[in-house]
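# Just a sequence and a predicted model for now, questions to come.
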Amino acid sequence: MTATHQVFNQAPPRTGINEYTGHTALVEAVETFGGGWAGNDLTEAGALVGGADFQRDAELANTFTPKLVTHDRWGHRIDDVEFHPAYHRIIGDAIAHGAHTSCWSDPRPGAHVARAAMFMQFGQIEPGHACPVSMTHAVVPSLRVDPVLAEQWLPRTFSRDYRHDLGTGDKTSAIFGMAMTEKQGGSDVRANTTRAAEQSDGTYLITGHKWFCSAPQSDAFLVLAQTEPGVTCFVVPRVLPDGTRNVFNVQRLKDKLGNKSNASSEVEFDRTVGWRLGDEGAGVRTIIEMVNQTRLDCILGSAAGMRQSVAEAAWHVRHRSAFGATLIDQPAMTAVIADLQVEAEAAVWTGIALAAAYDDDSADAAAFRRLATAVGKYWVCKRGPGHAYEALECLGGNGYTETGFPLARRYREQPVMAVWEGSGNVIALDVLRAMMRDPQSVEAVDAEFEKALGVYRDYDLHVERTRKLIAAAAADPQNAPALARRLTESMAIALQGSVLIQRAPAPVTEAFVAGRIADPGHLYGVLDANLDLAAIAARA
């Protein structure tokens, strides 16, 4: 081999690593919040997703993207979606490890924490499949509104046997999707024009068009449609009880910025059969817990993406030298990695803390998660894209390439978490709505702030400012929307600070308070050099 083709000073592939045991913050958070009993299962999954085969499947699933097949060879409408086999292997592994519904099928203290950690591990390496996994998890509370539908569908959602074909009514497992929004309404689902008419047998025939339907290959969907009293929720299966296909006309698959392995679609219903879930006119109330659960998963997905980003960046700079020294040992790079790690840890600790709140059946915990989930979703998901970009830049040109390096894919992926289940203004206004309708939720979140006071003066002052914003919004509800984003951001930083101050290692907490509250910089890598940046970077 000639000298021009000798490869050196390149990082080896980041494979053969246990993504659980190597993720110090996640291990600590899981132990702290009561999920330590799942350590063996999480470690097993960590070895799987950290392997070269799984990572290659993630690349294949995003290279050979889903294709819509509307008709079979004889002209029958089938509306199937074809995936590369790698996608089915990935989601099959996630289902087999309980990343979807383990917290519901095996409830115990820390079950939501353990399931969150499992979900994060699979989503860290391949996020697209996490969409139907998340919706299958999130549908459970809504299905429980109707005992008959719950008996019919819950055992299938609890199954860990993944089967990707729709079958002919013989499947014992099920993946769920949802179809809520329409092109004229978007987040304003009360503007929906899809209509449902009741039949003599108690089913409904649904007619209309959905602008976004995730993921059309699923076995069943929660669908919103208008009845006489208003927006109503329905369970719509792809296959009817007699084994025939329900009318489910997939118009096209969305060509998205990211989330390429996941099929998102437009769907037309033409006298499509559905079963009412909940009361007529109560569709939003019926589906809202599914929305809350998927919002939590948006936080977890963004946090998992931050972990992938900083871990890949840290791996690169530990294996590459420039100007006579390894990159990680150069102060400017140490500062960047440490700052990225602080952001990732704040997201991971916050996500696991919120998951723990779903393990608690108390009224205080319910009030806390009603508000804190929306606050966390707004902030953590919005921090994702910028974090991914900075990590990508650590790899230089390699980070900007698609083949073999995952950070370009991650950079395109992170915005979907902020858009899905309510973009910025929707979430910020939901925060206000929760505060106005449920004052107990404000008290519960403020109680979390209170637990962390008295340790850092800068944090105490931030909580004081946050409380003034809360009071201002309460005193003038009509003009409160103008404060919505500022208020939500301030609450999110106070929430993250509280979680870290109470539980995270001192170097991480000190850096968070210094770099996110006391003297926040505009970009990553500007933390005070007197902080223990090397210790923080080591956790990446």
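That came in fine, so what should we check first? Numbering: from 1, shown residues only.
# Only C-alpha atoms from now on, for both contacts and neighbour counts.
Will do.
# Could you pull out the strands in this protein for me?
Using DSSP state E, the strands found in the chain span residues 67-71, 77-82, 176-179, 195-198, 204-214, 220-227, 230-237, 249-253, 264-277, 321-322, 325-326.
# what's the spacing between Val273 and Val284?
Per CA to CA, to the nearest Å, Val273 is found 20 Å from Val284.
# Which one of these two is surrounded by more residues?
Using other CA atoms under 10 Å as the criterion, Val273 and Val284 rank with Val273 on top: 26 against 18.
# There's contact between the more buried one and Leu205 in this structure, I believe.
Yes. Contact criterion CA atoms under 8 Å: Val273 and Leu205 qualify, at 4.9 Å.
# Now tabulate the strands of the chain in TSV and tack on distance to Thr101.
Listed next are the strands of the chain as TSV, based on distance: least, CA to CA, whole Å:
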stretch	distance to Thr101
strand 67-71	27
strand 77-82	24
strand 176-179	11
strand 195-198	30
strand 204-214	18
strand 220-227	16
strand 230-237	18
strand 249-253	27
strand 264-277	20
strand 321-322	45
strand 325-326	44
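# and of those, who's closest to Ala38?
Taking CA to CA, strand 176-179 is the member of the strands of the chain nearest to Ala38, at 25.2 Å.
# who does that closest one touch, helix- and strand-wise?
Applying 3 or more CA pairs under 8 Å, 6 or more residues apart in numbering; DSSP states H and E, we find strand 176-179 packed against helix 130-143, strand 204-214, strand 220-227.
# all helices for the stretch 301-450 of the chain, in order.
Secondary structure of the stretch 301-450 of the chain (DSSP state H, counting those that start in this stretch): helices at 331-357, 363-394, 407-419, 424-437, 439-451.
# try it against this one:
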Amino acid sequence: MTNSVSSFTTHEVANQTPPIGHYNAWLSDTALRNAVAREGGAWAEPQLLEFGAVAGGELMDLGYTANENPPKLRAFDRYGHRIDEVEFHPAWHRVMELGMRHGVHAFAWRHQDTPGAHVARAALSYLHAQAEAGSGCPLTMTHAAAPTLRHAPQLARDWLPKIHALEYDPRVLPMQSKRGCTVGMGMTEKQGGSDVRANTTRALLQADGSYALVGHKWFFSAPMCDAWLVLAYVDQSLSCFLTPKLRPDGSRNAIHIQRLKDKLGDRSNASSEVEFHGAYAQIVGEVGRGVANILEMVALTRLDCMIGSAALMRQGCVQALHHAQHRKVFGKLLSEQPLMQNVLADMALESEAAIALTMRVARAVDAGPRQPGEAALARIATAIGKYWVCKRCPPLVNEAQECLGGAGYVEESNLPRLYRQAPLNSIWEGSGNIQCLDVLRALGKEPEAREALFAELLAARGLDASLDAEVHWLGEALTDRTTLEVRSRMLVERTALALQASILLRAGNMEVASVFCRSRLGGEHGLAFGTLPADAPFGYLIERSFPGV
């Protein structure tokens, strides 16, 4: 007797959340659109609308492929010649092409005479990072290099037109022959980390006025770029240098990639360790002004850390909300169940507060050259926001995973990728303690920074009693200089929450602002998401965040 089983179906597939599919990441994000308009970037809506479709469509698809195929180091060619090249999957190149075509790296500089340009550019970066965060590294550094390069007028005249071009050109060619260029950074060394004064790389003056670099970098970001801003010592003076991939004669520069970093996340992107063996470099600015000059770049990359973390939070919310709107448990949609509504609404509230603060800092950066008060606010609020928004990202993304259950732990969803990416921005460009110390430094040495900060907080005076009480407490806590450093994390955290509250209150949507103040300042919240007060407007917050596609 034989049994023949030609087909066997165990069950019908049902109650599975459908793919989100392509959607417009700009049009579906009310909090983002409100924040961009509020901070002066509404004039860029046509560009944001166009890129929103790309970010929620083709770019989202490419993100999966780019992360499934990480870069590979090709240190030598087949004949044994040293080439120090990084090989990427075509999906990465397409991601970079789309990002640069839409100005993620250059929009603010191409429109620098229009107020709000940095706000609009921040929104472009926010949309991009939701789909593929790793490429944000070279795009961010290329964007942020401009202020530092302007300390060397001739270098700026030569390089900035290529850096601000809207074409991605991965070919290894002299800058003059490229359609567009990207820029990376090399600051940290093994023995120093954030303490760049402990660096040992030396810069030796050459007869033609250039320098030869000898040393190493422990984190050399984006080794596939066309040039890098690097810190090195000239005698006892730490200075900044532009170090191109190719020497002026077209030969390869003596920058030897030792290995690519095997990172937790950011896997689509290449980070490396390098050695300089007499690498050609040109000084940027004055000898001894290296830290001050490169910190102008760091100020912008720290803003992009906020943008990147806020973007991951947003995408985590999108994934969780979409799942809850389609998945039934115990006979009801998840989105209809009271406890899940609390979780989803709380996440949506956190995400909105994150993008509200981020865009306010972007406006301060934008207006700083024209308004001293905004420049002072940018200096202190960037560190505050970088600390807090980046700290809030990992727990929110983990909560989003939990909303999907086991499916959120499986690589076929993009939540494991978001979760691996989530810790990066709290580490990159200065970890949490560095940000807190920067806040203390600004408060202690720049009276105008303290004045700008409290002007921003007090702009919402009288709109909510819990905020008024918090601002009063902050004033007293910051005046007490004893044990200030050891208390600084608590102080920066509470300042960030007060800033978010002030921004949301002045935005005028009291359903959002009131529950934020009650939960974050008024004590009506626990330590986990999903602990909003029982009468919070759950349905409104959920619908506002992502109405579904």
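Everything's here; your move. Keep in mind it's a predicted model, so treat the numbers as computed, not measured.
# about what we covered before: any chance of JSON lines for the helices of the stretch 301-450 of structure 1, columns mean neighbour count and distance to Ala117 of structure 1?
As requested, those are arranged in JSON lines below (neighbours: other CA atoms under 10 Å; distance: least, CA to CA, whole Å):
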{"stretch": "helix 331-357", "mean neighbour count": "25", "distance to Ala117 of structure 1": "8"}
{"stretch": "helix 363-394", "mean neighbour count": "23", "distance to Ala117 of structure 1": "16"}
{"stretch": "helix 407-419", "mean neighbour count": "23", "distance to Ala117 of structure 1": "17"}
{"stretch": "helix 424-437", "mean neighbour count": "19", "distance to Ala117 of structure 1": "24"}
{"stretch": "helix 439-451", "mean neighbour count": "18", "distance to Ala117 of structure 1": "22"}
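# Could you dump those helices into TSV with distance to Asn18 of structure 1 added?
Output for those, formatted as TSV (distance: least, CA to CA, whole Å):
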stretch	distance to Asn18 of structure 1
helix 331-357	17
helix 363-394	21
helix 407-419	19
helix 424-437	34
helix 439-451	33
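# Select, out of those helices, the one closest to Asn292 of structure 1.
The closest of those to Asn292 of structure 1 is helix 363-394. By CA to CA, the value is 7.2 Å.
# Onto which residues of structure 2 does the closest one map?
Counting by TM-score structural alignment, helix 363-394 of structure 1 pairs with residues 372-403 of structure 2.
# Also stretch 196-210 of structure 1?
Going by TM-score structural alignment: stretch 196-210 of structure 1 matches residues 203-217.
# Can you list the buried residues in the matching stretch?
Ala203, Leu204, Leu205, Tyr211, Ala212, Leu213, Val214, Gly215, His216, Lys217 (16 or more other CA atoms under 10 Å).
# Which residues are in contact with whichever residue in structure 2 pairs up with Glu59 of structure 1?
Counting by TM-score structural alignment, Glu59 of structure 1 lines up with Tyr64 in structure 2. Contact analysis of Tyr64 of structure 2 by CA atoms under 8 Å, 6 or more residues apart in numbering lists Asn414.
# From His5 of structure 1, how far out is the residue nearest in space to the middle of structure 1?
Taking CA atoms, centre = their mean, the centroid of structure 1 lies closest to Cys298, which sits 2.3 Å from it. Distance from Cys298 of structure 1 to His5 of structure 1, counting by CA to CA: 44 Å.
# what does Ile91 of structure 1 give?
From Ile91 of structure 1 across to His5 of structure 1, the span is 39 Å (CA to CA).
# So which of these two has more stuff around it?
More crowded of Ile91 of structure 1 and His5, by other CA under 10 Å: Ile91, with 23 against 7.
# hang on, that one packs against Gly128?
No. In this structure Ile91 of structure 1 lies outside contact range of Gly128 using CA under 8 Å: 9.4 Å.
# State the number of residues packed around Asp361 of structure 1.
Asp361 of structure 1: 9 neighbours (other CA under 10 Å).
# now Ala53 of structure 2
By other CA under 10 Å, neighbour count at Ala53 of structure 2 equals 19.
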